[in-house]
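Trainee: only the shape, not the letters, is given here:
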């Protein structure tokens, strides 16, 4: 089996590749910016890190936008962090940056006026370990208890009017969406590649997944 990790110059690529190598030693892993290689892969991982506007520019300039949309429509597809955010329609980051529009919804900045917990000011970006509560069952949650902790680094969060997409939530300090899924796509705000045993289990589940929710 071939798994392509999309390289558009904006991902935490070394950590993603290292984690996948641990859970998929018998499969072919390719870090690539070649649309043909991505299109030919059995599964696709779409990581991301950095500013949304820069990410969209790099996708377009490298000729990767169409192959991302195509593979997201039919192959087991895992979005991570900004790679998850890019699947929505728009991000407030960079002045309402248009994104890929695979899912309905927006990516919003944590509002300064709500970043208080018991009188203490919470920092943005949200950085560190936080509990993830599963809102519905999914094959990628197999063997991972609801409430398990995953690692986050972000100033913006996913918001969708389609609640059927939501498979995981966390709180900082209010509840927000951290995992979405539909058909062959699973996408997380947190970084499974930096989340130790729980993250490796999720990646292992992705490697074994046939793309059916």
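Mentor: On my side now, so go ahead. Model, not experiment: these values are computed from the prediction.
Trainee: all contacts plus neighbour counts: C-alpha atoms, from now on.
Mentor: Noted.
Trainee: mind listing what the residue positioned nearest the centre of the chain touches?
Mentor: The residue at the geometric middle of the chain, judged as the C-alpha nearest the mean C-alpha position with CA atoms, centre = their mean, is residue 80 (2.3 Å). Residue 80 makes contact with 45-48, 187-192 under the criterion CA atoms under 8 Å, 6 or more residues apart in numbering.
Trainee: now, which of those residues lie within strands?
Mentor: Members of those lying in strands (criterion: DSSP state E): 45-46, 187-188.
Trainee: now the two most distant members of those.
Mentor: In the ones in strands among the contacts of residue 80, two members sit farther apart than any others by CA to CA. They are 45 and 188, at 11.3 Å.
Trainee: identify the contacts common to the two.
Mentor: When contacts are counted by CA under 8 Å, 6+ apart, residue 45 and residue 188 have 78-80 as shared neighbours.
Trainee: turn the residues you listed into CSV, columns for secondary structure and distance to residue 67.
Mentor: Putting the shared contacts of residue 45 and residue 188 into CSV (DSSP: H, G, I helix; E, B strand; the rest coil; distance: CA to CA, whole Å) gives the following:
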residue, secondary structure, distance to residue 67
78, strand, 14
79, strand, 14
80, strand, 17
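Trainee: comparison target below:
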């Protein structure tokens, strides 16, 4: 069973629709106890990091997610959920979950106004962008050609402490970490659930490759 974390800051409906199109059973809940027996968790998110962390603490999902990862259970983060698994975010000067080492930095602090103007780069990074694989890629990208386009919407950029955990990146004036994976955690800066067939393949891979039968 796939669990979806509902903490009042997630892009829930599109994730539900994607799993329904895959005919994958799931449970959506804002109560951590309801998700304790799930095989895997999807941790979506849109909006503000500080608000999201406040909601995680109010619901108890902050400690639940830390325990989940410590137990080596599969976790997939999407968009904001790909960012707040790290230590800290510039957005609201927010201490995050600390499941992965690194920080989240404003795009505008990583790319100069001159380069942005020259390259026609607008913030937020919104729309389709191809993702190049690196550091061996991820098993969740299997069946998806290198350089496939995915749908992005974000103004902040993941900066892992260890660059070897980056498994795919987009080029948007700078190299933007798009897929990060370490042990049982895989996070996607883009939205698989809004990225057509390739995005559905990622979710299908997540379900199939994290089943208890394996």
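Mentor: Sure thing, it's come through. What you are looking at is a predicted structure, and each value in this text was computed from that prediction instead of being measured.
Trainee: in terms of neighbours, single out the busier of residue 45 and residue 188 of the first structure.
Mentor: Legend: neighbour count by other CA atoms under 10 Å for residue 45 of the first structure and residue 188, higher for residue 45 (27 against 24).
Trainee: which positions within stretch 31-43 of the first structure qualify as buried?
Mentor: 31, 33-35, 37-39, 41-43 (16 or more other CA atoms under 10 Å).
Trainee: by how much does the lengthiest helix in the second structure deviate from the first structure on average?
Mentor: The residue-count maximum for a helix in the second structure (DSSP state H) belongs to helix 196-209. Once superposed with the first structure, the aligned residues differ from helix 196-209 of the second structure by a mean of 0.6 Å; criterion: mean CA distance after the TM-score superposition for the first structure.
Trainee: in the first structure, which residue range corresponds to that helix?
Mentor: Helix 196-209 of the second structure falls opposite residues 196-209 of the first structure when the two are matched by TM-score structural alignment.
Trainee: contacts for that stretch next, please.
Mentor: So stretch 196-209 of the first structure is contacted by 19-20, 22-24, 76, 78, 139-144, 148-150, 191-193 (CA under 8 Å, 6+ apart).
Trainee: what's the answer for stretch 132-141 of the second structure, then?
Mentor: With CA under 8 Å, 6+ apart as the contact definition, stretch 132-141 of the second structure has outside contacts at 146-148, 164-170, 181, 201-203, 205-206, 209.
Trainee: what do you get if the cut-off is 6 Å, keeping everything else the same?
Mentor: Counting by CA atoms under 6 Å, 6 or more residues apart in numbering, stretch 132-141 of the second structure makes contact with 146-147, 167-169, 202, 205-206, all of which sit outside it.
Trainee: now swap in stretch 167-183 of the first structure and tell me
Mentor: Applying CA under 6 Å, 6+ apart, the set of residues contacting stretch 167-183 of the first structure from outside is 132-136, 158, 165-166, 186-189, 212-213.
Trainee: endpoints of that stretch, how far apart?
Mentor: Start to finish, the residues bounding stretch 167-183 of the first structure are 12 Å apart (CA to CA, to the nearest Å).
Trainee: what's the spacing between it and its chain's center?
Mentor: In terms of CA atoms, centre = their mean, to the nearest Å, the centre of stretch 167-183 of the first structure is found 11 Å from the chain centre.
Trainee: would you map the helices across the first structure?
Mentor: Per DSSP H, the first structure has helices spanning 13-23, 35-40, 52-61, 65-72, 82-85, 93-96, 196-208. These are given in chain order.
Trainee: good, we can wrap up now.
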